[in-house]
Each structure stands twice: as structure tokens, then as C-alpha cells.
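**Q** Coordinates only, no sequence provided:
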């Protein structure tokens, strides 16, 4: 074992010595000027292409100990024969696109809505470089445009008056927001279309595959009532044989009488205010009669004891929270039928925690304050979270 270890140590020492010699020869070769390398090549061909003869011929010029070694001479000759040059060739590097922050910054200042792809084409930069300049160098971020309901001039004073009424009630009772049952309907369309860009059929021949799409896709109309403690619903509007229908006066009143009022009694919801928007089926004479009979003067509606301002979906939690939240979840498993879609809607609504609904209702109080300060205008401070 000792002889084997000694042999292994000797081999390792020889390898380290060869490596050191190689590095030393490379260093000597790099120290030679181009004229000195040319001189070595001339001596090489003048002395019968013999490296040993060149080594001897260089002794009078460099001295006994300063002349290049035979390994260095051989490396110079080999380089000349294989690369046809005596110069040091630096490795080529890929030309990188110049990142001009100034040009991109000026482009953004001129047009903030231009896409990254269009901007990169206009500036002659690649897409990834343009993205890095925008995000990392300039520190700008992409923001989506916010869609809001168009307001008419006469809407502003009505919105301001409603905010003042709400803030007065909150001043009397800071928990007044818990006494309001907000209500609304929404349409959920059956998501049954095919995205042709993401659908491919592989084969040797054209399969002539088509999919027929209905002119009017199926949908279900859903009603919900939301308050700080929970959600009443969902209620799906259907006709006598169970087919999905839209809401009208008779169907709305049937929902109030046969669904909402029994549910409120079951949940022991007393001394509650009821809110609805100004849809015709809501404000029909018979519908208003049912509300007055059951809520007295404690309901909010167009033509009601407390007037609900028109075009104010930003003031009801169902529009600024519930419908968007539920629609972002119910299509994840791509329901193929209306019953499957309805099951998803019911499941997602039941899964909303009470703590979230409390925060949503509290947000309504903040909106009333912003609405008064904006004098009925859009709630920019909330929309853009200033």
C-alpha cells in the first residue's frame, strides 16, 4: 500500500509540474512581441524547420537563460501553421443590443399607452431589452385601464345627497352598515367557446373539424342579498318548468315573497334596511308595495323613502366585490352545462368567509366618505388606492 501511495503522489506531482510548466510557457509566449515571434518563424524556416536549431540560434540574441524554450517556439510555430497569424486573437463576443434608457424614456413620455412589442419595434430594440429598461431601469409598471359607469350631470348631486344621508346614519350609529341588506342580479354566461389559437388537431390530413356555436349562448340570472353577516342566496330565476329566464316584475316579486322574506325570518334579520337599484322590475308599483309592507320606510330605492342614485354600481358591494369575485372562480373547471355552472356559483358563494364580508361592508362606509368629499364624482381615491 505504501508503494502504491508513493506512486500516486509521484504521478500527482508530475501532473502539477506539467500544468505549471504549461502556464509558464503560455506566460512567456504572451510576453514576446509580434516582431520577436516573426523572428522565430524566420529562423524556423532558415534552419530546416527544426525547433532545436531555432532554440540554438536564439542563444546569441537572448542569452543562455532568457531565450524562449523549445515548447514556446513549438507553440508559436503551431499557431502560425494552424491559425495563419502571430497575433493574439481575442475571443469574439456576441454583439449586444445597446440599452438606451433615454430613448425609451422619451418614448414613454410621448405615448404611455403603447405596447412593449410596438415600442421595441419602433426603437429597434428586442422585446426583452425594452421590458428590462421599462421595469428595472426606469421603474415603471403596467397598469390596466379602469372601467367606470358614465355619470350624467344630474347624477352628481343625487350621489352627494345619498352620501350625506349615509354618513348621518353612521354618525348616529357607527355599525349602521351592518343593518343594510344590499341586493342585485347578475348574468352568468356559460363559458362554452373554443379558443382556436390554443386548439390544435394533429394529423396527416385536414380533419375538417368544426364546432357549432349558438347565436345566443346559455346563461343564468342570479340574485343575491349581501350584508355584513352573510349572503342570502344565490337565487336562480327559472320558469314553471325549470328553464332559466331573465328577471321581470312578476318573477322579482315572487323572489321577494317566496325566497327573500322567508330567509330573513329564518335568519332572524330584524330592523334591516333593504337596498335595490332602479331597475324597472324593482320599482314597479306592486314591487314597491311589497317592500313598503315589509320594510316600512327602511328601504333604499329609486322612488323609495331613501333615493338610490342612478348609475351608482360603485356604491353597492355586489357590484364592486361579489360578482367580480365569484366570476373569477366559477369558470376555473370550465363548466359545460348550466347546472354545473349553478353548482359552482352556489359553492363559491357559500365559501366566502364572514370576515371578508365584514370588510366589504366596512369598505362601503369609506366609499360614502370619499363620495361626499368628491361631491358625487367617481371614487378615484379608492379605484386607484391613493
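**A** Everything's here; your move. Just so it is clear, the structure is predicted and the values come from calculations on it, not from any experiment.

**Q** hey, let's count contacts and neighbours off CA atoms from now on
**A** OK.

**Q** Who are the contact partners of residue 119?
**A** Residues near residue 119 by CA atoms under 8 Å, 6 or more residues apart in numbering: 107, 130.

**Q** quick one: it from residue 218, how far?
**A** 41 Å (CA to CA, to the nearest Å).

**Q** Next up, the contacts around the closest residue to residue 250 other than its chain neighbours.
**A** Leaving out its chain neighbours, the residue that sits closest to residue 250 by CA to CA, 6 or more residues apart in numbering is residue 281, at 7.9 Å. By CA under 8 Å, 6+ apart, the residues touching residue 281 are 247, 248, 249, 250, 252, 287.

**Q** Could you identify the buried members of these?
**A** Restricting the contacts of residue 281 to buried positions leaves 247, 249, 252, 287, with burial counted as 16 or more other CA atoms under 10 Å.

**Q** which helices and strands does the one helix or strand the last one maps to pack with?
**A** So the one you mean is residue 287. In the assignment (DSSP states H and E), residue 287 maps to helix 285-295. Helices and strands touching helix 285-295, as assessed by 3 or more CA pairs under 8 Å, 6 or more residues apart in numbering; DSSP states H and E, comprise helix 249-255.

**Q** Presented hereafter is structure B, for comparison with structure A:
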């Protein structure tokens, strides 16, 4: 900016901070959307608003949690007059070899959350596992308990297991209502509160606890 205005960097900083009282903000990364993505989002979102009541929706998603503190070297700062004045517990971030990780499936609605489902270690969520252990044994009984006699409408993302024909057919035949892979807008993590809010909150909670094994991580459920 200073170069474009043909002035010194110091003068530009003075104008921005003192005269204009501006503060610097980092650019944010967002998902890229093509024109087709934008058009599809508008069309499908309008359709969903017409056909589904928001209070009945159950949003779902999976998240892989690494049980170790994440460090952002740019933003994670500790203030002090000198480095030696700062306690080691405040400035040091421990790193471990062979850190454990756990895959979690979660679902929430306006009525509350379903219990977290911790995926068996080493298991890849394919269509068979997803259908049997996530949908049949977990989602369906937990959703019925949460909603009682009221109808609910299930949303899932566009993961390969979620889009599988056998999964889509089961949802159609066994759930009161579900949003098919053809209805849900593609490239839309900003439409799922688990994606844009809940997982980030939980990651912060995980990072505040000293984990050495998966059992301690599962206490968050």
C-alpha cells in the first residue's frame, strides 16, 4: 500500500493507525465457489426452505480429532517483559510421538444434541459401517428418543458413504424425513452448524486437556 501511494512504510502506518484509527485484520480462507456452485446453492436452499421446517432438522457430520495441542505460531502469543520471566508452562507446548486420533460422528438439532459416536479405532467409514453402526444402531434410536412422537428430518453431508445408493435408500424407507444428496447444496460447510461452530468449540476443549490416550478424549462425549 505504501509503495502504491509512493510514501514510506512508517508514514503509511501512522496514517492508518493514528489518523484513520484502522486496525489490521488477516484475510480469511473460505471455500471457493464456482458460478455453478452459487446457482445450485440458491436453488437448493430455496427448495429446502419451502419443504423442511428448521426446528425438525438434525444436522450431522464426522470429525477427526488429534489428541494433541495444536499450535499456531503466528497467533498463539504470550506477553511478558522478557522470555525468562514467562513460566515454562505458559510458553512451552509439549509434543509427543505416535499421537492418538479419534474419529467422532456427531448430530445436533434445535431440540438438543445426540450422543457423540466414537468410531472404532482403525475403522474406515464405508457405506456398510456407516449404515449399520451409525444410522441403524445410533442415529435412529437416539433421534426417536430425542424427538419422541414428533417427526425429524435428517441431514448428512456428501461423503461417499453418505451418498451410497444403499444408504440413501435406507434413509428414504426408514426415516420420517431426510435430505437426499441431490437436495443438499454442494460445497456448503457454512450451512452446517457442526462445521462452522461446534467442531471448532470442541477442538478448543480438546486442546485444553492433556491427552495421552483415547480414553481421556472420549470423556468429552
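**A** Yep, that arrived. Note that the structure is predicted; figures quoted are calculated from it, not measured.

**Q** Let me know the closest of the contacts of residue 281 of the first structure to residue 371 of the first structure.
**A** Among the contacts of residue 281 of the first structure, residue 287 lies closest to residue 371 of the first structure (CA to CA), at 29.0 Å.

**Q** From what I see, that closest one and residue 249 are in contact.
**A** Yes: in this structure residue 287 of the first structure lies within contact range of residue 249 using CA atoms under 8 Å: 7.2 Å.

**Q** Tell me the counterpart of the residue nearest to residue 250 of the first structure in the second structure.
**A** Counting by TM-score structural alignment, residue 281 of the first structure corresponds to residue 161 in the second structure.

**Q** what about whichever strand or helix holds its match, how far off from the first structure?
**A** Using DSSP H and E, residue 161 of the second structure falls within helix 160-163. Superposed on the first structure, helix 160-163 of the second structure shows a mean distance to its aligned partners of 0.8 Å (mean CA distance after the TM-score superposition for the first structure).

**Q** Just give me how far that helix sits from the chain centre.
**A** 18 Å (CA atoms, centre = their mean, to the nearest Å).

**Q** which residues are in contact with stretch 349-362 of the first structure?
**A** Taking CA under 8 Å, 6+ apart as the rule, stretch 349-362 of the first structure contacts 177, 178, 227, 228, 229, 230, 231, 234, 317, 321, 326.

**Q** what span of the second structure lines up against that stretch?
**A** Aligned by TM-score structural alignment, stretch 349-362 of the first structure falls on no residue of the second structure.

**Q** Relative to residue 65 of the second structure, how far out is residue 99 of the second structure?
**A** For residue 99 of the second structure, the distance to residue 65 of the second structure - CA to CA - is 11 Å.

**Q** Who has more neighbours out of the two?
**A** A count of neighbours by other CA atoms under 10 Å puts residue 65 above the other of residue 99 of the second structure and residue 65, at 16 against 13.

**Q** Which residue in the first structure occupies the aligned position of the more buried one?
**A** Residue mapping for residue 65 of the second structure onto the first structure gives residue 188, with TM-score structural alignment as the criterion.

**Q** And the helix or strand hosting its match against the second structure, how far off on average?
**A** Counting by DSSP H and E, the element that carries residue 188 of the first structure is strand 180-189. For strand 180-189 of the first structure, the mean deviation from the second structure after alignment is 0.8 Å (mean CA distance after the TM-score superposition for the first structure).

**Q** how much does the helix or strand following that strand deviate in direction from strand 180-189?
**A** Toward the C-terminus, strand 180-189 of the first structure is succeeded by strand 219-227 as the next helix or strand (DSSP H and E). Using axes from the mean of the first three to the mean of the last three CA atoms, to 10 degrees, the direction of strand 219-227 of the first structure lies 160 degrees away from that of strand 180-189.

**Q** filter the contacts of stretch 349-362 of the first structure to the buried ones?
**A** Buried among those (16+ other CA under 10 Å): 177, 227, 228, 229, 230, 231, 234, 317, 326.

**Q** Inside helices: which ones of these?
**A** In this view, these that belong to helices under DSSP state H are 317, 326.

**Q** What lines up with residue 138 of the second structure in the first structure?
**A** Aligned by TM-score structural alignment, residue 138 of the second structure pairs with residue 259 of the first structure.

**Q** and stretch 78-95 of the first structure, which stretch of the second structure?
**A** Under TM-score structural alignment, stretch 78-95 of the first structure corresponds to no residues of the second structure.

**Q** who touches the strand holding residue 188 of the first structure?
**A** The contact list for strand 180-189 of the first structure, computed with CA under 8 Å, 6+ apart, reads 217-228, 272-277, 316-318, 323, 327.

**Q** burial of the nearest residue to residue 57 of the second structure once chain neighbours are set aside, as a residue count?
**A** Leaving aside its sequence neighbours, residue 57 of the second structure sits nearest to residue 153 (CA to CA, 6+ apart; 4.7 Å). Residues lying near residue 153 of the second structure (other CA under 10 Å) number 19.
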